[in-house]
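Asker: Need the 3D shape of this:
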Amino acid sequence: MKRLPTALLLGLLGSLSPLSGHAGQAAAGFSGEPAVKAFIVSMHEQYGFDIAHLTRQFAAIQPNATVLRAIRPPAEPAKQRSWQRYRQRFVNPRRVEGGQRFWNEHGAILQRAEAIYGVPPEIIVAIIGVETEYGQNMGSFGVLEALASLAFHYPPRADFFRGELEQFLLMARENGVSPLEIKGSYAGAIGIPQFMPSSQRRYAVDFDGDDRIDLRRSTTDAIGSVGRFLQQHGWQKGAPVAVPARLNGDPAALLAEGIKPALTVRQLEARGVVVAADDDADRPAALIDLVTPDEATEYWLGFDNFYVITRYNRSSFYAMSVFQLAEALREVRDNRLSARP
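Answerer: So this is what the prediction gives:
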């Protein structure tokens, strides 16, 4: 079928707005914005979305000030960044106990995910624990409104969020769900494992075999999807994640190398890094600094598996919290199992 020229489509789209002027723009929600009109036309041209239907959906939402406040970085990030404060939010008795219950309830599924993807249960449990406290806090923002707010009213990352908005609309259509019904985080992350729409379409799996992927209601799908995400990003079965380190000298040059492992442990030791054991002397690693104001900085060596966790959330604080929660979960579970008669 021959498509109409873009200029004509935009003209037709404008005629769908029932009101004009400032009051009309408010009543039409997002659909009255020129950039949104162009986006709707693009979705029609690329993917065959119905213009009138999509316009009505965007008319039902409007820029969300809470989302836009939440996405902005702190006014003084250097003063507010604290590893110890961050760690206490996620590595604490409540999440450890919640993780034990989650592991007990879903142990067979976690074992199956480990067999298929090579990711140990404690890592999958820890990610879900950090992300949503085992599915308890999946977010209450309308995902369509959140992503549109960021795509069209947050210039620093507009391109990224427009891409996620596109992927979200495709995902909703594929799953036969109205995009207005889906709730998630202020950044548009969805479900028990908090996948962004592009990650859900690329990495999520139907792990419970019901012929649909549902990360909001199926814990089984969530577990399998976390395992597959990590495996697809290079998780190495049985390999270490991170080890504590000390440093002789100025860390600036090594930290400037970034968190992707590039130098071997032996090379790092030659540049002043001290680790307790050299079993992994030939394994690539990166120097990780965990800063807390008015306290000594913690240093670790992060291996490839540490870097893989940062693909989930590109923060060394996040990856270390996942790793340390996973270690605590494994230790408690092992102790309880060994104590059984």
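Asker: all contacts plus neighbour counts: C-alpha atoms, from now on.
Answerer: Will do.
Asker: Can you name the residues that contact residue 273?
Answerer: 245-248 (CA atoms under 8 Å, 6 or more residues apart in numbering).
Asker: Next, format those residues as CSV and append distance to residue 277.
Answerer: Formatted as CSV, these follow (distance: CA to CA, whole Å):
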residue, distance to residue 277
245, 10
246, 12
247, 14
248, 16
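Asker: most surrounded residue in those residues?
Answerer: The most crowded member of the contacts of residue 273, judged by other CA atoms under 10 Å, is residue 245 (19 neighbours).
Asker: could you list every residue that touches it?
Answerer: Contacts of residue 245 by CA under 8 Å, 6+ apart are 273-276, 299-301.
Asker: what helix or strand does it sit in?
Answerer: Element membership for residue 245, per DSSP states H and E: strand 242-247.
Asker: Tell me the first helix or strand C-terminal of that strand.
Answerer: Beyond strand 242-247 on the C-terminal side, the first helix or strand identified by DSSP H and E is helix 252-255.
Asker: Give me the residues contacting that following helix.
Answerer: Contact with helix 252-255 is made by 286-289, as judged by CA under 8 Å, 6+ apart.
Asker: Counting neighbours, which of those comes out on top?
Answerer: Of all the contacts of helix 252-255, the highest neighbour tally under other CA under 10 Å goes to residue 287, namely 29 neighbours.
Asker: Just to be sure, it is in a helix?
Answerer: No. If the criterion is DSSP: H, G, I helix; E, B strand; the rest coil, then residue 287 is strand and not within a helix.
Asker: quick one: buried residues of the longest helix seen in the chain?
Answerer: In terms of residue count, the longest helix belonging to the chain (DSSP state H) is helix 316-339. By neighbour count with 16 or more other CA atoms under 10 Å, helix 316-339 contains the buried residues 316-330, 333.
Asker: Name all residues that make contact with residue 264.
Answerer: By CA under 8 Å, 6+ apart, the contact set of residue 264 is 281-285.
Asker: ok, residues contacting the helix or strand where residue 57 lies?
Answerer: Element membership for residue 57 (DSSP H and E) is helix 51-59. Outside helix 51-59, the residues within contact range by CA under 8 Å, 6+ apart are 13, 16, 27-32, 37, 40-41, 44, 180.
Asker: Please indicate which of those residues are buried?
Answerer: Looks like the contacts of helix 51-59 have 13, 27-32, 37, 40-41, 44 buried, using 16+ other CA under 10 Å.
Asker: quick one: which of the residues you listed is nearest to residue 146?
Answerer: Nearest to residue 146 among these: residue 30, at 11.6 Å, using CA to CA.
Asker: Also this sequence, please, to line up against the first:
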Amino acid sequence: MKRKLPATLCLALLGGLLPVSGHPQQGTGFSQEPEVKSFIIEMHERYGFDVAHLTRQFAAVRPNATVLRAIRPPAVPEKQRSWQRYRERFVNSRRVDGGQRFWQQHEVTLQRAAAIYGVPPEIVVAIIGVETEYGQNMGSFGVLEALSSLAFHYPPRAEFFRSELEQFLLLARENGLSPLSIKGSYAGAIGIPQFMPSSQRRFAVDFDNDDRIDLRNSNVDAIGSVARFLQQHGWQKDAPVAVPASVNGDPAMLIAAGIKPALSVRELASQGVVPDTVLAAGDADRPAALIDLVSPGAPTGYWLGFDNFYVITRYNRSSFYAMAVFQLAEALRETRNTLAGTR
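Answerer: The predicted model follows:
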């Protein structure tokens, strides 16, 4: 690690390299902005990054209007939230067919991940299917530019994205990569499983044993990393994910309680929420949460989400997302079993 420079010298160096104005000028990108200058100094002082080198990298990127539009919720929602519409995007024949091919190609790896982390293959395949359609759509945004845009030009979540930018620069350095070379989503998610930089540094694994973690090119690393992420967030082996339910009475208070399981199935039944399927022995005492799947013009679907359902929402904090993963996983498993029975 290079010797750290005093903060005053860093400021002087930045001042000599860059105009004082906080407004980006032609050809200088983010490196003109006071917040970015401070960030560069922090990265030098905390982690030994070279000031001049980091400044040149930030000079090569500039605020991305497309990223900032994508992250903002619409001022006036064009359409009501719809589970039916959301489901059609992810639980369809194209993703089921693609998932079967992916599962067949990586069956040994998926079984190894299940043995180590306790997460069934269909759940891992479904997450990768929902995230990038099995690696086909990993994002075309420069991650440095996307994260910088959100860290310094999107105040509502600036703290979060500034932390992810820090993690991204550390990740790139650890892997000997130029931050300018890495592409991802508009929110800075990277690779086949779309891990944020902090998640990659904390949960990703070298599952193919080639002495590096590569979530952009290694399906094996992606599979192991998704399984480990879920296991580290509390996945329970062989435990249920969700079951459909019927509701008698007004479920508003139970819905407002959120998606983290708190009441047992037995307690929920006393409040008018009854599973539509016969549960395994002992599952009536499992904690669950009431999940509502709302579609305009259609009856609301109700499900009981168990701890494993909640774990999926740690990947993406949306009940629609978790249910799409679960239902795609069920479709993948059922199709695979059907195909096996016809051989």
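Asker: Which residue ranges of the stretch 101-250 of the second structure form strands?
Answerer: 141-142, 183-184, 242-247 (DSSP state E, counting those that start in this stretch).
Asker: name the helices or strands packed onto the first one?
Answerer: What that stands for is strand 141-142 of the second structure. strand 183-184 (3 or more CA pairs under 8 Å, 6 or more residues apart in numbering; DSSP states H and E).
Asker: Mean distance of the strand it packs on to its aligned residues in the first structure, please.
Answerer: Taken over the aligned residues, the distance from strand 183-184 of the second structure to the first structure averages 0.2 Å (mean CA distance after the TM-score superposition for the first structure).
Asker: Find me the equivalent region of that strand in the first structure.
Answerer: Mapped onto the first structure using TM-score structural alignment, strand 183-184 of the second structure covers residues 183-184.
Asker: Show me which positions of stretch 255-264 of the second structure end up buried.
Answerer: Under 16+ other CA under 10 Å, the buried positions of stretch 255-264 of the second structure are 259-264.
Asker: just stretch 286-302 of the second structure next, same as before
Answerer: If you call a residue buried by 16+ other CA under 10 Å, then stretch 286-302 of the second structure has these buried ones: 286-295, 302.
Asker: now it: which residue numbers in the first structure?
Answerer: Here stretch 286-302 of the second structure aligns to the first structure at residues 283-299, judged by TM-score structural alignment.
Asker: ok, which stretches of the stretch 51-200 of the first structure are helices?
Answerer: Secondary structure of the stretch 51-200 of the first structure, counting by DSSP state H, counting those that start in this stretch: helices at 51-59, 65-71, 77-80, 83-90, 93-105, 107-117, 121-132, 143-153, 158-174, 197-203.
Asker: mean deviation of the fourth one from the second structure?
Answerer: In the superposition against the second structure, helix 83-90 of the first structure averages 0.4 Å from its aligned positions (mean CA distance after the TM-score superposition for the first structure).
Asker: How about the fifth one?
Answerer: Mean deviation of helix 93-105 of the first structure from its aligned counterpart in the second structure after superposition (mean CA distance after the TM-score superposition for the first structure): 0.4 Å.
Asker: In the second structure, what range does that helix match?
Answerer: Going by TM-score structural alignment, helix 93-105 of the first structure sits over residues 93-105 in the second structure.
Asker: If you count neighbours, what's buried in that stretch?
Answerer: For stretch 93-105 of the second structure, the neighbour count (16+ other CA under 10 Å) marks 95-96, 98-100, 102-103 as buried.
Asker: From one end of stretch 86-99 of the first structure to the other, what's the distance?
Answerer: 18 Å (CA to CA, to the nearest Å).
Asker: Distance from the chain centre to that stretch, please.
Answerer: 19 Å (CA atoms, centre = their mean, to the nearest Å).
Asker: swap in stretch 135-153 of the second structure?
Answerer: The chain centroid and the centroid of stretch 135-153 of the second structure are separated by 13 Å under CA atoms, centre = their mean.
Asker: Any buried residues in it, and which?
Answerer: Neighbour count says stretch 135-153 of the second structure has 135, 138-139, 141-152 buried, by 16+ other CA under 10 Å.
Asker: Is the closest residue to residue 230 of the second structure other than its chain neighbours within a helix or a strand, and which one?
Answerer: Spatial nearest neighbour of residue 230 of the second structure, excluding adjacent residues (CA to CA, 6 or more residues apart in numbering): residue 311 at 6.4 Å. Using DSSP H and E, residue 311 of the second structure sits within helix 307-313.
Asker: Superpose on the first structure and give me the mean offset of that helix.
Answerer: Mean for helix 307-313 of the second structure is 0.3 Å (mean CA distance after the TM-score superposition for the first structure).
Asker: Remind me what that helix packs against, helices and strands.
Answerer: The contact analysis (3+ CA pairs under 8 Å, 6+ apart) places helix 307-313 of the second structure against helix 319-341.
Asker: Quick check: the farthest pair among the buried ones among the contacts of helix 51-59 of the first structure?
Answerer: Farthest apart among these by CA to CA are 27 and 44. That separation is 23.0 Å.
Asker: what sits against residue 228 of the second structure?
Answerer: By CA under 8 Å, 6+ apart, the contact list for residue 228 of the second structure reads 117, 203-205.
Asker: from these, which would you call buried?
Answerer: Among the contacts of residue 228 of the second structure, those classed as buried by 16+ other CA under 10 Å are 117, 203-205.
Asker: contacting residues for the counterpart of residue 132 of the second structure in the first structure?
Answerer: Here residue 132 of the second structure is matched to residue 132 in the first structure, going by TM-score structural alignment. Shown in contact with residue 132 of the first structure (CA under 8 Å, 6+ apart): 138, 192-194.
Asker: For those residues, give me JSON lines that also has distance to residue 175 of the first structure.
Answerer: What follows is the contacts of residue 132 of the first structure, written out as JSON lines (distance: CA to CA, whole Å):
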{"residue": "138", "distance to residue 175 of the first structure": "19"}
{"residue": "192", "distance to residue 175 of the first structure": "17"}
{"residue": "193", "distance to residue 175 of the first structure": "18"}
{"residue": "194", "distance to residue 175 of the first structure": "17"}
